[in-house]
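A.B. asks: give me the fold of what follows.
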Amino acid sequence: MTKYEKTVAMLEKKFSGNGIKLGLERILRAAERVGNPQSFFKSIIVAGTNGKGSVSAMLSSIMNNAGVKSGLYTSPHLFDIRERIRVEGKKIDKKRFLQIVNILENAGISDVTYFEFLTLLSFLFFKEREVESAVLEVGLGGRFDAVNIAESNICIITGIAVDHIQYLGNTIEKIAFEKAGVIRNRGIVISGKLSKKAYEVIEKECKKKSAKLLLWGRDFKIDSLVSNLRSSVFDYMSEDFICKNIKVPLAGEFQPYNASLAITAFLEFLRLNKKKKKGIEIESAIQKGLYSTKWRGRMERIKLKDIEILFDCAHNSNALKYITSYISKEIDKREVILIFGVLSDKDIPKMLSLLNIRGLKIIFTTPCNERAFSPYELKKVFDGDGVSTSVIANPFDAFKEASKKSASETLVCIAGSIYLVAPLLQFVDRLKKNDKSRKKLVKNFDFMNECVE
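C.D. replies: A predicted model of the protein is given here:
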């Protein structure tokens, strides 16, 4: 193992016992020990149940194309922990990553969670690189999430649905209240589509803090949408700005919606910071920024020989409905095999109800995470009509079986937890490069050593 690989493994082992612990006391104490790096730049905080990562990536890309030096902090990562921390679109390099880990360790930063440690690492890196603004994706909730200690006057709430009920509450109102915790006094709030109950919570918090609320469908919208499995083209419209024929190279009808949130946040950033740019430059930054956005594992299509594979990190019921909608359209045209696995903290019955698509073939499997829900229990709980189900606990073997069964026109979908999508996406990437070393690929998943040949 390289020094970098050893350090990443050490961090995972060191903080694994801390789990998820909401609260700002630990991160505030730790930040003070290293000079409160989060106070050296302005941030845009992105909260919401789904779409946070895509919106964050789009916004950061637009800002970089506008000449605004932007940091980007997202989670979780697909393949490499450094994906979480970027400046001007580039991952933190391994050498600097190791150096900042040493800085934090020398400062005695140990009484924090894994997420809090990485958040602080990103703050130090952004301060060092003198970013003009950092786009910070909330890890969980908002009010007590580590990124919420950052200096911020703009926040995005992508949408609110029921998820993580053991941490955020079991009603829309309670979850909305937690996410509203990112709203600042006299700040700007850009909100996606909200239910009536969620809207009332967000509106109340905005009034309480004299914050400006910009609501999707009321203050800005998309029009003339044309979408397919490779990209989308749409027009953006607000009261004082129109941008036409915007192309987003990310699949899914929801991506233009995500893009509209990013565009609105960018426009508000320019207004707030009095960046005087001509309209054509703003439009160019939006067009180029969105067109160059890359966000893997979200309705991502890959052709492997004669098999079409569709990857989607649909980790909750709200996200899953998009890929199941697509499957419903395809099922009458060709065979569809779904490899599905999910974590135990999700609304399992609701997610399974979305998979009840007549003619679908489902292989239940195990995400590479200790919180994985048993695939045998998934099969037991699933109540489908005209759906073929089986269990192959090892995800690599599940993919192998689906590939063997596939006819030339078969669509193989891999959906559910990011901890299922990520290793299989990496596996397929390696297969495309003729690297069939499964041992190297799965070495970090100790509890799944049985899949090593």
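
A.B. asks: hey, let's count contacts and neighbours off CA atoms from now on
C.D. replies: Will do.

A.B. asks: now do the strands in the stretch 251-400 of the chain.
C.D. replies: Ranges of strands in the stretch 251-400 of the chain, per DSSP state E, counting those that start in this stretch, are 300-304, 307-312, 336-341, 361-364, 388-391.

A.B. asks: contacting residues around the second one?
C.D. replies: Okay, so that is strand 307-312. For strand 307-312, contacts defined as C-alpha atoms under 8 Å, 6 or more residues apart in numbering pick out 297-303, 323, 403, 406-416, 421, 425.

A.B. asks: again, only using 6 Å
C.D. replies: With C-alpha atoms under 6 Å, 6 or more residues apart in numbering as the test, strand 307-312 has contacts from 297-302, 411-415.

A.B. asks: quick one: which of those is the most crowded by neighbours?
C.D. replies: Within the contacts of strand 307-312, most neighbours by other C-alpha atoms under 10 Å means Ile414, with 29 neighbours.

A.B. asks: please identify the helix or strand for it.
C.D. replies: strand 411-416 (DSSP states H and E).

A.B. asks: so which bits of the helix or strand following that strand are buried?
C.D. replies: As assigned by DSSP H and E, the chain's next helix or strand after strand 411-416 is helix 418-432. For helix 418-432, burial by neighbour count (16 or more other C-alpha atoms under 10 Å) applies to 418-425, 427-428.

A.B. asks: kindly report the same for stretch 355-369.
C.D. replies: 355-357, 359-369.

A.B. asks: closest one to Ser39 out of those residues, please.
C.D. replies: Asn369 (34.4 Å; C-alpha to C-alpha).

A.B. asks: the residue lying closest to the closest one once chain neighbours are set aside and Arg96: what is the separation?
C.D. replies: Closest residue to Asn369 apart from its sequence neighbours, by C-alpha to C-alpha, 6 or more residues apart in numbering: Tyr419 at 6.2 Å. Separation of Tyr419 from Arg96 (C-alpha to C-alpha, to the nearest Å): 27 Å.

A.B. asks: in which helix or strand does the most centrally placed residue in the chain reside?
C.D. replies: Nearest residue to the geometric centre of the chain (C-alpha atoms, centre = their mean): Gly53, 3.4 Å. Element membership for Gly53, per DSSP H and E: helix 52-65.

A.B. asks: how about this one, so we can line them up?
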Amino acid sequence: MNGLEYLRSLNQHSIKPGLERITEILHALGDPHLEIKTAVIAGTNGKTSTSAMLAEILFRAGFSTGLYTSPHLVRVGERIKINGNDIEDRNLNELIERVHGICKNKNIRPSYFELLTAAAFIFFKEQEVDFAVLETGMGGRWDAVNTARPLVCAITNISIDHTQHLGNTKEKIAAEKAGIAKHGIPLITGARDATLAVIEKICAEKKSPILKNREDFKCTENNGGFSYSGKVWEIENIIPAMRGRFQVSNAAIALACAETIATRGFDIPPEKAKEAIEKVRVGARMEYVRKNPPLIIDGAHNTESARRLAETIAENHPYERFVFIVAMSDDKNHAEFLRMIKPVCSRLILTRSKSGRSADAAKLLKFAPEGIEVETADNPEEALKKAEETSLPLCVTGSLFFAGEVRNLVL
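C.D. replies: Sure thing, here's the model as predicted:
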């Protein structure tokens, strides 16, 4: 089998804690991760949006910029970009084959994510990018991208998710994600309260300077946009391309990262940063694939992201309630997710995605809130058909994998 076929043979949801395998693989490849200027972005929600914003800022400032995110929506090549362009399948196939060859020679059995991370590092090095923005896959401490030596790190926020791997409290999750902190490397965060205290303690132990949203930098909302105030930068009237108050928080983290990099001697004009935030979009993040009636696809997949989604829909459509098509992974808090979207939901259609982790619609039905019409569908196609018959505003959500499936059907 070729490289991409081998990659598809692996379970992309398999988690193998530890940095030993990826470190050995990268060393055999010449340690490409140590030859790239990087930024590492962790957090429960908003990692991809924040990473994309920072990459766009660096690109518009004139730097060749790599971006590594996960998961993908349709094509695995979406995870590895340079200057906004996905890696081509032939290039990714060749890189995977090279990494796989190293693994076979050394009798290493990498995870799906480790294999892709190694391929991304090689690609960015060989394409001679000026910077690479790296999103952690899930945690931080044992994440494959944590092998990098970044110029700046960030933790967007902390909420409950992936408890079987990261811990069952916000504090435990914060400790895992704060594992990206490095000696002398600034760490920027939007975390608050008890989780912030955990991150501050770990940063103090590692002598990593910490910059906190609302204290060391902040965004002030005004007239449909916001203004940014940092250590040096003052940027007025930014109108973000992506909707939602939570995107303002993501933009604050991205701008603080860019400003921190600029203080290291890199020429990043604030006006280019503003331009980037006003242009960059990420698929399946409050994405309007149709405006009349609205059809929104959003990858919300945990309680906090569901709350933010409902809040954003309420702000943008105060007089409308939506039909929701929902499919979720089996390990999520289904009751709380559905409870969060209830205030903006008139009808609920529950289904399942093709992902092996997807919960059955019958299981989701047990957690459906009272007071709204609920039905099930065997698959996304049937769910869409049922929803479109209503001619009402529609939102598809519950999982990034599911969002990708439906996006592929309607676009």
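
A.B. asks: can you list the contacts of strand 307-312 of structure 1 in a markdown table and add distance to Thr264 of structure 1?
C.D. replies: Below are these laid out as a markdown table (distance: C-alpha to C-alpha, whole Å):
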| residue | distance to Thr264 of structure 1 |
| --- | --- |
| Gly297 | 25 |
| Arg298 | 22 |
| Met299 | 24 |
| Glu300 | 25 |
| Arg301 | 28 |
| Ile302 | 31 |
| Leu411 | 36 |
| Val412 | 36 |
| Cys413 | 33 |
| Ile414 | 32 |
| Ala415 | 30 |
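
A.B. asks: now whichever helix or strand comes after the helix holding Gly53 of structure 1: which residue numbers in structure 2?
C.D. replies: Downstream of helix 52-65 of structure 1, the next assigned helix or strand under DSSP H and E is strand 70-73. Counting by TM-score structural alignment, strand 70-73 of structure 1 lines up with residues 65-68 of structure 2.

A.B. asks: average distance between that stretch and structure 1?
C.D. replies: Once fitted to structure 1, stretch 65-68 of structure 2 is off its aligned match by 0.9 Å on average (mean C-alpha distance after the TM-score superposition for structure 1).

A.B. asks: for that stretch, what is the distance to the chain centroid?
C.D. replies: 13 Å (C-alpha atoms, centre = their mean, to the nearest Å).

A.B. asks: and if you look at stretch 233-244 of structure 2?
C.D. replies: Worked out by C-alpha atoms, centre = their mean, stretch 233-244 of structure 2 lies 20 Å from the chain centre.

A.B. asks: likewise for stretch 96-112 of structure 1?
C.D. replies: 25 Å.

A.B. asks: which residues are contacting it?
C.D. replies: For stretch 96-112 of structure 1, the external contacting residues (C-alpha under 6 Å, 6+ apart) are Arg26.

A.B. asks: buried set for it?
C.D. replies: For stretch 96-112 of structure 1, a neighbour-count test (16+ other C-alpha under 10 Å) marks 97, 100-101, 104, 109, 112 as buried.

A.B. asks: what about the alignment partner in structure 1 of Ala310 of structure 2, neighbour count?
C.D. replies: Here Ala310 of structure 2 is matched to Thr324 in structure 1, going by TM-score structural alignment. Residue crowding around Thr324 of structure 1 was assessed by other C-alpha under 10 Å; the count is 19.

A.B. asks: could you check how far Thr324 of structure 1 is from Cys413 of structure 1?
C.D. replies: Counting by C-alpha to C-alpha, the gap from Thr324 of structure 1 to Cys413 of structure 1 is 10 Å.

A.B. asks: do Lys404 of structure 1 as well
C.D. replies: Between Lys404 of structure 1 and Cys413 of structure 1 the distance, using C-alpha to C-alpha, works out to 14 Å.

A.B. asks: tell me where the stretch 151-300 of structure 2 has helices.
C.D. replies: 163-166, 170-177, 193-206, 245-262, 270-277 (DSSP state H, counting those that start in this stretch).

A.B. asks: relative to Asn222 of structure 2, which of those helices is closest?
C.D. replies: helix 245-262 (11.1 Å).

A.B. asks: quick one: that closest one to structure 1 mean distance?
C.D. replies: Compared with structure 1 after fitting, helix 245-262 of structure 2 has a mean deviation of 1.0 Å; criterion: mean C-alpha distance after the TM-score superposition for structure 1.

A.B. asks: next, the angle helix 270-277 makes with that helix.
C.D. replies: 140 degrees (axes from the mean of the first three to the mean of the last three C-alpha atoms, to 10 degrees).

A.B. asks: for helix 245-262 of structure 2, packing partners?
C.D. replies: helix 47-60 (3 or more C-alpha pairs under 6 Å, 6 or more residues apart in numbering; DSSP states H and E).

A.B. asks: with structure 1 overlaid, report how far the helix it packs on is off on average.
C.D. replies: Per aligned residue, helix 47-60 of structure 2 averages 0.3 Å (mean C-alpha distance after the TM-score superposition for structure 1).

A.B. asks: that helix to helix 245-262, inter-axis angle?
C.D. replies: Going by the same axes, to 10 degrees, helix 47-60 of structure 2 makes 40 degrees with helix 245-262.

A.B. asks: which residues sit against helix 47-60 of structure 2?
C.D. replies: Contacts of helix 47-60 of structure 2 (C-alpha under 6 Å, 6+ apart): 65, 250, 254, 272-273, 276.

A.B. asks: ok, back up a step: the residue nearest to Asn369 of structure 1 -> structure 2?
C.D. replies: Alignment note (TM-score structural alignment): Tyr419 of structure 1 maps to Phe401 of structure 2.

A.B. asks: mind checking the SS state of the counterpart of Ile103 of structure 1 in structure 2?
C.D. replies: Under the alignment (TM-score structural alignment), Ile103 of structure 1 pairs with Arg98 of structure 2. The three-state label given to Arg98 of structure 2 by DSSP: H, G, I helix; E, B strand; the rest coil is helix.

A.B. asks: neighbours of the nearest residue to Asn18 of structure 1 once chain neighbours are set aside, just the number please.
C.D. replies: Once flanking residues are discounted, Asn18 of structure 1 sits nearest to Thr113: 5.4 Å by C-alpha to C-alpha, 6+ apart. For Thr113 of structure 1, the tally of surrounding residues (other C-alpha under 10 Å) stands at 22.

A.B. asks: surely Thr113 of structure 1 and Ser16 touch.
C.D. replies: No. The criterion here is C-alpha atoms under 6 Å, and Thr113 of structure 1 misses it with Ser16 at 8.0 Å.

A.B. asks: now do the contacts for the residue of structure 1 positioned farthest from its centre.
C.D. replies: The centre of structure 1 is farthest from one residue, Gly386, which by C-alpha atoms, centre = their mean lies 32.7 Å away. By C-alpha under 6 Å, 6+ apart, the contact list for Gly386 of structure 1 reads 358-359.
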